[in-house]
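> Okay, here's the prediction I keep looking at, along with the sequence it came from:
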Amino acid sequence: MAGPVVFAGSQRLEWRRDELEMHAFHLDVPEGVDDITVEFQYAVRPGDAILGPDLVAVQWQRLLLYPAGWYASNIPVQASVRLPSGLHAVSSLHAEEASDGSVRYAVTTLDTLLDAPAIAARHVRSYDLGLAGQPAFRLSLLSDSGETPELSDRDAADMRRMMRETHAVFGRAPYERFEALVILSDAFPPGGIEHTDSAEIYLPADYFRNRSRQLNNLDLIVHEHVHAWNGRFRVPVGQWTPTPNTPIRNGMLWSYEGQTEFWGRVLAARSGLRSQQETLDKLALDAATVQAMNGRAWKPLRDTTNDPLYMSSRAAVWPEWQRRKDYYTEGVLLWLEVDMMLREGSGDRYGLDDLAAAFYSAELGPGPHTYTFDDLCAALHRLLPIDWSKHLDERLDTHVPLVLGGLGRAGWELVYDEQPTATFLQNEAEMGGYDVRHSIGMVVDAHGRVQSVTWEGPAFRAGIGPGAVVEAINGEAFSREALLRAIARSVDEPVALRINQGAYRSDLEIDYDRGARYPHLRRMSGRPDRLAQLLNSRSP
């Protein structure tokens, strides 16, 4: 924000920024003044994708000030926006009037406005995908490219199957209508932002044209929709706040995000967005990532829930050692283990489907409804009477990857072999480097620059650090082929590198002799395949 000026009528009022809360401003309002006007600009960086000629993301929290001392739910507000010519806006807000690039929305409350972004694009196509007997669900595709996006018949059928599978787990939706705002653009990294009645979902421009290249992102739409129940309707008590500037407590992100990520994996499989094999490969990647996080020795899963408060926008230099938002991936394995424990302990009568149907039920009445750790444990206890508080605390505070035990309960084990899966290769491409973390312990880009090094791994012990450049491998100029060939031959000969580390060059050997290693899941003999039970369709 820049250039704030405050007026009472024609009189300019001076303001002072609060000494502690940098987003708060103090001013003296003369007696008899009923309203004030504040003018300011929101300055974006050059090239910032949220404000472009063909796509604008109107995120209201960046564009308003509000009176202090009131719950956001008690502040009425009417918003309007004027857009560049030819752009069409989509939002869960009710548009009271729209003409000539301007949209005026109906009066609502501040908390509703802040939770309802408007995305405008030059190319928009919307699809009504709601099910009979359920609230409306609209999927809007917004593109900043030169063509209008569209769903194929297969894509539309897959999205409807996703809806059926989601409602089969959670029951009736807690919203009146839902807007899934799918922004198809290469200007944003893949990701999403959940809202009560909508979701911002950022996907590559060719997502629906080339689904076979999207194995890493196939559960993103599912994930953001599940948040309508888990995170927006039922909210961990520390994450509900009366105003947008009240600090939140993220201590239960392993449930808010971790369980939602779990359901993303499961529902993508049940609805056919991923095949069963693709799901196994994704879970293998999850498990290998969890296993590699040796920073657990000092930073348990519980502490990673603080990451959004102090390192959200910062890349970790040593990701396995520093850990960053691991409640997503490790949360998948945590909740997989819980599901398997419920199945084992109840003779396969109960699973996490039963927790979801009861704990997140819209029958609780209009939300949001907050819950505590004890509430969640009590709900699990009703399905299987064990000490869930002790179990979850152990997983949250452990220094070893206990959550991997869920795979064994499911009848599967994590193994490594010399062949990467398609899912692994696509994940590697998104990282922008060659991922050999599970062998010599580093990620290297196409130019030989080391992006990251696994703490205490073979490359680390050889003296290689992030930023070093690999110039040669076993006497060959650096290339992906030379790197992989040297690792494959490491069983018989050492991996010799010439390294440029800025001020000096050095020749060194990596002490490694296990060949190529890529993660897979393998069936365990003599154990029931409960993972197959979990991934089977539930909808008629």
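Received, thanks.

> Going by C-alpha atoms from here, please, whenever you check contacts or count neighbours.
Noted.

> who's in contact with Asp387?
Counting by Cα atoms under 8 Å, 6 or more residues apart in numbering, Asp387 touches His381.

> what's the answer for Val235, then?
Val235 neighbours (Cα under 8 Å, 6+ apart): 256, 368-371.

> what do you get for Asp417?
With Cα under 8 Å, 6+ apart, Asp417 has these contacts: 516-520.

> What count of nearby residues applies to Asp153?
Neighbourhood size, Asp153 [other Cα atoms under 10 Å]: 9.

> coming back round to it: which of the contacts of Val235 ranks first by neighbour count?
The most neighbours of any of these, using other Cα under 10 Å, belong to Tyr256, which has 23 neighbours.

> do you know how far that residue is from Ala157?
From Tyr256 over to Ala157 the distance is 28 Å, taken as Cα to Cα, to the nearest Å.

> let's bring in a second one:
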Amino acid sequence: MSPLHYRIEPAEPAAHRFHVALTIQAPDPSGQWLALPAWIPGSYLVRDFARHVLTLSAEAAGQAVAVEQVDKDRWRVEPVDGPLTVMMEVHAYDTSVRTAYLDTERGFFNATSLCLRVIGQEHLPCTVDLIAPDAAAVTGNWRVATSMRPVEAEPWGFGRYGCEHYDELIDHPVELGVFDVVEFEAGGRPHAIANTAAGRYDAEALASDVARICDAQVALFGELPCDRYLFLNNVSADGYGGLEHRYSSALAAPRRAMPDGSGRRSDDYVNFLGLVSHEYFHLWNVRRLMPAAVAHSDLESAAYFDDLWAYEGITSYYDDLGLLRAGVIDSARYLDLLAKQMTRLERNPGRYRQSLAESSRLAWTKFYQQDASAANAIVSYYNKGALVACALDLTLRRETDDQCSLDHVMRELWTRYGRAMKPIPDAAIEQVAAEVSGLDLSDFFDAMIRTPGEVPLPDLLADFGVEATCRPAAGPDDAGGRQPGEAPSSRCRTGLNARGQRQPRLINVLDDSPAQQAGLAPGDRLVAIDHEEATPAVIKAVEQRRVAGETVAVHVIRGDRLLERQLTLGDAEPNTWTLTLAESSSEDAHARRSAWLRTSAAPGE
């Protein structure tokens, strides 16, 4: 048996409980310390996974051994002679990609939620026995999907798996249940997608599109540093998100985002492909190009660093650009996606209060634990980070006559750090970008990273033959980009940013907006506007038919009280970006644009 052996059983699906046993062959003779991580790499929030531990006990040679829980996520076991076994019951009922879940339909876990860290033995190899549930306790014929290496297990089967050390163990999420497998090759290596509860979808189209995306990302770095890759995709009515790992990623997608066989790539499907592209890019950027603060963390407390924008923002830039390079969207559709990113930032007053460095460092609280002031106080390192990455790419291309781009910077980072998995210090990207390009970029990074404010993309885009136009929104659903047909623009502004159809709830209230001046607050439920039932369609009608300066009555429910407020309509605000190809631009601009966008046919548009 290996020095460390875990036995994981979905023992009580109806009660959402995993049973976990850990056997330590040579425990610390002075008493073995154990810990459960407080957070998982790739998600920068202290989640305290140990709070889901229901019971923890230990035994040696068939006799109970005393265990003391020292703090919220650490235990000390009394000294023993010979092997030590620690048993846990863990409650698992979180559908996110970051934790653990179990019911009669499916199971899922990250080892950070179930597998104790044996302090002092993290470097030792371990084995994991995945035990099948009682067939009568679950629905269907359950299988296993994981990128963990099998030791004594059939493909997609329960059995024994192995890892070189604890860090590898917690980097392989596991899906249990009934799922479809779509297999394909990318970068010359086997890839697969395990789709849970996906319903009917076009598996051939999915395999083709994802393979093209993966190949495009491999081409950027010039090599694929893994011998296999697995996407775990849990499909539901409205789930969305992902978490990256070195050999796999865990995805959550809405069912409407799966390809329907029509040959047309819907907006929902393109968004899903963007998520796939994002998490796949992370197998280089984050999982191997790893920030030093994360690489050196024991996962018991937050790891603070100022460059999170470079890991999530640069990845967010390349996720949509990867769709274009793969040929699954055309350049016009890519510019729509970029325009939506620009629109998100344009509508975020927090960009004037928080810098990207601050956003990165304070992600643990300000971003992951947002309060009612968030829209006015913070900026997203994903959103602004992606736009800064785009600005950096365009600046490098323009100032070096396309001899250098962000692609070159990423490849150099890979050569210096990623290939050997050498931790990356803060500001390394700034140093590498300057060295590779030969440019003095200090003013650029000071303005973009350490100073709150705008990203000068409109002027940069003009030098690439792309016209940027900022206009009023055509309605509550207008997130930016081209609008179908002749959609009328708003004539006035309410500031009612709400979600839902019946009694929609205000998501945020922006500074100096008509909604704020009327005394409305985030969380208010809209009941009526101008004496009509409040719906998104009514908000849109008011903004398109009324004019600035008029006053409308707004009824809301706050807590358990019905309130009436008088809202004075404001001027329609140009806060929505549209990007179009400027065919009348210069030859130099055309050449830059072609090199940047690498336009290619995108069938199925």
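Good, I have the coordinates. Owing to the predicted nature of the structure, the values given are computational and were not obtained by experimental measurement.

> and of the contacts of Asp417 of structure 1, the nearest to Val6 of structure 1?
Taking Cα to Cα as the measure, Val6 of structure 1 lies nearest Pro519 of the contacts of Asp417 of structure 1, at 59.0 Å.

> Which residue is the nearest non-sequential neighbour of the residue mapped onto the closest one from structure 2?
Alignment note (TM-score structural alignment): Pro519 of structure 1 maps to Trp577 of structure 2. Excluding the flanking residues, the one nearest Trp577 of structure 2 by Cα to Cα, 6 or more residues apart in numbering is Cys470, at 4.5 Å.

> Next, work out how far apart the residue opposite the one you found in structure 1 once aligned and Asn306 of structure 1 are.
In structure 1, the residue paired with Cys470 of structure 2 according to TM-score structural alignment is Val415. Val415 of structure 1 sits 31 Å away from Asn306 of structure 1, going by Cα to Cα.

> Looking at those two, which has the bigger crowd around it?
Neighbour totals were compared for Val415 of structure 1 and Asn306, and Asn306 leads with 18 against 14 (other Cα under 10 Å).

> Could you find the closest non-adjacent residue to the more buried one?
Nearest residue to Asn306 of structure 1, sequence neighbours excluded (Cα to Cα, 6+ apart): Asn250, at 6.4 Å.

> my guess is the one you found meets Thr305, correct?
Yes: contact criterion Cα atoms under 8 Å: Asn250 of structure 1 and Thr305 qualify, at 5.7 Å.

> my read is Ala468 of structure 2 is in a strand, agree?
Yes: under DSSP: H, G, I helix; E, B strand; the rest coil, Ala468 of structure 2 falls within a strand.

> Let me know the secondary structure of the nearest residue to it once chain neighbours are set aside.
Counting by Cα to Cα, 6+ apart, Leu579 is the residue found nearest to Ala468 of structure 2 once chain neighbours are left out, at 4.7 Å. With three-state DSSP as the basis, Leu579 of structure 2 sits in strand.

> how many other residues sit next to Phe170 of structure 1?
Here the number of neighbours of Phe170 of structure 1 (other Cα under 10 Å) works out to 22.

> Can you tell me what it aligns to in structure 2?
The equivalent of Phe170 of structure 1 in structure 2 is Phe221 (alignment by TM-score structural alignment).

> How much space separates that match from Ala528 of structure 2?
The gap separating Phe221 of structure 2 from Ala528 of structure 2 is 54 Å, by Cα to Cα.

> just checking, Arg530 of structure 1 touches Gly406?
No: at 10.3 Å, Arg530 of structure 1 does not count as touching Gly406 under the criterion of Cα under 8 Å.

> what's the overlap in contacts for these two?
Residues touching both Arg530 of structure 1 and Gly406 (Cα under 8 Å, 6+ apart): Met340.

> hmm, back to that, in what element of secondary structure is the residue nearest to Asn306 of structure 1 found?
According to DSSP states H and E, Asn250 of structure 1 maps onto no helix or strand at all.

> which residues touch it?
If you count contacts by Cα under 8 Å, 6+ apart, Asn250 of structure 1 has them with 238-239, 305-306.

> can you give me the strands in the stretch 351-500 of structure 1?
369-371, 412-417, 434-435, 442-444, 450-453, 469-473, 476-477, 495-500 (DSSP state E, counting those that start in this stretch).

> To Arg538 of structure 1, which of those lies closest?
Smallest distance to Arg538 of structure 1 across the strands of the stretch 351-500 of structure 1 (Cα to Cα): 21.9 Å, for strand 412-417.
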